[in-house]
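Asks: Sequence and predicted structure below; questions after.
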Amino acid sequence: MNLSLNEIEALCKKAARGAGMSWGLAEEAAKAARWLSAQGMEGPALLAAQLRLNDGTDYAQLAPRIEADRWSSAGRSMCPLIAGATLSDHAQLITGGSAIVLEAVSCPVLLAPFASRLASSRGEAVALSWPGCHLYFDAAGTMFCGPASDPSAGDVVAVTCEISPAQVNSSVVKGPAPAVAEAVLSYLTGLASRTYVPATEASRAQGAGSTLSDND
């Protein structure tokens, strides 16, 4: 189904909240899905895949433990949406000549919208890289893809974020928002429906409570 960017953002916000994210994180997740869709990527599908991993998991298991140059999570993998929001809040830790390595990040391309925002807010180029992919964001936040890079590459991988010099042989990533698959739409709509009813003990066990709260 073809959805407008506004429709994508609205649906994804409710779905993320239904999966247990606080409203603040749900807004970040929705903006990320919208941004990826605007680049011609399957933002809702990428978000849906991550929400399946997050659903019912405690926030503390998914959030990064902040250190100077290497972040890790207490659980099996770090949520890129939580990591991206945290990275935005601690942008001062990234300086020229240094990098932050995010260990064991699931669906790493979901970090791209946050890297774009970081680059544009600082007026400096930023690079994200993980095995099989190198993304570059100029000072305006425009995303470029390095040679032979596949943004969809990587399941649970270490991601490096750093201030980057100018890149050569990179191609800009842009395109119309693709149609949303019916299965993805159905899953997101199902999560969104959790926001329409009070959270009972049974629904909390399925993620309708705020297990992914960041205390917003």
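Replies: Now that the structure is in, tell me what you want to look at.
Asks: hey, let's count contacts and neighbours off CA atoms from now on
Replies: OK.
Asks: Report the spatially closest residue to the spatially most central residue of the chain, excluding sequence-adjacent ones.
Replies: In the chain, the centroid-proximal residue (CA atoms, centre = their mean) is Leu110; its distance is 3.0 Å. Leaving aside its sequence neighbours, Leu110 sits nearest to Pro80 (CA to CA, 6 or more residues apart in numbering; 5.8 Å).
Asks: Test my guess that that neighbour contacts Ser106.
Replies: Yes: in terms of CA atoms under 8 Å, Pro80 counts as a neighbour of Ser106; the distance is 6.4 Å.
Asks: With neighbour numbers in mind, choose between those two.
Replies: Neighbours around Pro80 and Ser106, counted as other CA atoms under 10 Å, are more numerous at Pro80. The numbers are 27 against 24.
Asks: Go through the longest helix along the chain and flag the buried ones.
Replies: Looking across the chain with DSSP state H, the single longest helix is helix 23-38. Going by neighbour count (16 or more other CA atoms under 10 Å), the buried part of helix 23-38 is 23, 25-38.
Asks: Tell me how many other residues surround the nearest residue to Ala29 once chain neighbours are set aside.
Replies: Leaving aside its sequence neighbours, Ala29 sits nearest to Leu81 (CA to CA, 6+ apart; 6.1 Å). Counted with other CA under 10 Å, the neighbours of Leu81 add up to 30.
Asks: One more to weigh against that first structure:
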Amino acid sequence: MNASLNEIENLCKKAARGAGLSWGVAEEAGRAARWLSGNGLDGPALLAEQLRLDDGCAYSQITPDMSTECWERAGRSMCPLISGVTLSDHAYLLRENGRILLGKVTHPQLLMPFASAAARQLGIALQLSWQGCILEFSPGGEAVLIQPDNFASPLVEGVSCICIRIASGTGRALSGSIPTLAKSVQDYLDVLAARTYVPASEVSRLSGAGAGLSDNI
């Protein structure tokens, strides 16, 4: 299916909510999938893989513990969506400390939209890296892949986000057309999104939900 960025964002937002994430994080997940797709990456497929891991987990199991210098979750890998939202909410620490360190994280590519947003928010260049992979983000949020090793790794032992004086200007800028939305991915996201739908009832119709009894008036 050839989906628009708006369709991708809306579907992924509802799917994330259906997987149990809060509406706030789900909205950020939809925006992250949109950002990835707009930069030529398969945002919905990446999100679907992460939601398979998150589905049924308590929030406290996959959110970072910020009490130490390296944010981590003892005994578990962290969700990049929740970690990314936390990074965005605490982007000021990048200006204060020069870096934010994360422990074990699944699907680190999903952190990229949040690093881009932090770079724009602060108006500075940032470097995001993990196990052989290095990306740079300009103060405008544009992403450049400097070193591609393990770029698509599903699990990494650590991620660093650091301030840099200026982007190096080398590497390959992320770009490309929106990837086709695979049917298997769409079907899975649709299943999750369907959990957010409230079945119609006579009470809900009479109380004003949906078209109610005035559909043809």
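Replies: Here it is on my side, so go on. Since we're looking at a predicted model, the values are computed, not measured.
Asks: What does the TM-score come to for these two?
Replies: Once superposed, the chains reach a TM-score of 0.87 (TM-score structural alignment, normalised by the length of the first structure), with 198 aligned residues with a CA RMSD of 1.6 Å.
Asks: give me every residue that touches the residue nearest to Ala29 of the first structure.
Replies: Contacts for Leu81 of the first structure (CA atoms under 8 Å, 6 or more residues apart in numbering) come out as Leu25, Glu28, Ala29, Leu110, Leu111.
Asks: Please report the distance of Glu160 of the second structure from Pro44 of the second structure.
Replies: Quick fix: residue 160 of the second structure is Ser, not Glu. Distance of Ser160 of the second structure to Pro44 of the second structure, computed by CA to CA, to the nearest Å: 24 Å.
Asks: Compare these two (neighbour count), which wins?
Replies: Just comparing Ser160 of the second structure and Pro44: by other CA under 10 Å the higher neighbour count belongs to Pro44, 28 against 16.
Asks: secondary structure class for the more buried one?
Replies: helix (DSSP: H, G, I helix; E, B strand; the rest coil).
Asks: For the equivalent of it over in the first structure, which non-adjacent residue is closest in space?
Replies: Alignment note (TM-score structural alignment): Pro44 of the second structure maps to Pro44 of the first structure. The shortest distance from Pro44 of the first structure to any non-neighbouring residue, by CA to CA, 6+ apart, is to Ala33 (5.6 Å).
Asks: ok, the one you found touching Leu46?
Replies: Yes: contact between Ala33 of the first structure and Leu46 holds when scored by CA under 8 Å: they sit 7.5 Å apart.
Asks: Mind listing the shared neighbours of the two?
Replies: Leu110.
Asks: And the helix or strand hosting Lys13 of the second structure, what does it pack against?
Replies: In this structure, Lys13 of the second structure sits in helix 5-18 according to DSSP states H and E. Applying 3 or more CA pairs under 8 Å, 6 or more residues apart in numbering; DSSP states H and E, one finds that helix 5-18 of the second structure contacts helix 23-38, helix 43-54, helix 183-194.
Asks: show me where the second structure has helices.
Replies: Using DSSP H, helices in the second structure cover 5-18, 23-38, 43-54, 59-62, 80-89, 92-97, 112-122, 183-194, 202-206.
Asks: Including distance to Arg172 of the second structure, could these go into CSV?
Replies: Formatted as CSV, the helices of the second structure follow (distance: least, CA to CA, whole Å):
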stretch, distance to Arg172 of the second structure
helix 5-18, 23
helix 23-38, 15
helix 43-54, 19
helix 59-62, 32
helix 80-89, 23
helix 92-97, 24
helix 112-122, 15
helix 183-194, 27
helix 202-206, 53
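Asks: nearest to Ala68 of the first structure, of the contacts of Leu81 of the first structure?
Replies: Nearest to Ala68 of the first structure among these: Leu111, at 18.7 Å, using CA to CA.
Asks: Contacts only, for that closest one.
Replies: Pro80, Leu81, Ala83, Gly84.
Asks: Okay, it and Leu3 of the first structure: tell me how far apart.
Replies: Counting by CA to CA - Leu111 of the first structure and Leu3 of the first structure are separated by 22 Å.
Asks: Likewise for Ala29 of the first structure?
Replies: 17 Å.
Asks: Could you do Leu185 of the first structure as well?
Replies: 10 Å.
Asks: Settle it for me: which of these two has more neighbours?
Replies: Using other CA under 10 Å, the more surrounded residue of Leu185 of the first structure and Leu3 is Leu185, with 18 against 13.
Asks: Show the contacting residues for that one.
Replies: Pro44.
Asks: redo that, cut-off 10 Å
Replies: With contacts defined as CA atoms under 10 Å, 6 or more residues apart in numbering, Leu185 of the first structure is in contact with Met1, Ile8, Leu11, Cys12, Pro44, Ala45, Ala48, Ala179.
Asks: Asp155 of the first structure too?
Replies: Ser77, Ala104, Val105, Ser106, Cys107, Pro108.
Asks: Surely the residue nearest to Pro44 of the first structure touches Glu9?
Replies: Yes: Ala33 of the first structure is within contact range of Glu9, at 6.8 Å (criterion: CA atoms under 10 Å).
Asks: Check the gap between the residue lying closest to Glu27 of the first structure once chain neighbours are set aside and Gly154 of the first structure for me.
Replies: Residue nearest to Glu27 of the first structure in three dimensions, not counting chain neighbours: Lys13, with 5.5 Å by CA to CA, 6+ apart. Computed as CA to CA, the Lys13 of the first structure to Gly154 of the first structure distance reads 25 Å.
Asks: out of those two, which sits in the busier spot?
Replies: Comparing Lys13 of the first structure with Gly154 by other CA under 10 Å, the one with more neighbours is Lys13, at 25 against 18.
Asks: From Met21 of the first structure, how far out is that one?
Replies: For Lys13 of the first structure, the distance to Met21 of the first structure - CA to CA - is 9 Å.
Asks: Common neighbours of those two, please.
Replies: By CA under 10 Å, 6+ apart, Lys13 of the first structure and Met21 have these common neighbours: Glu27, Glu28, Ala29.
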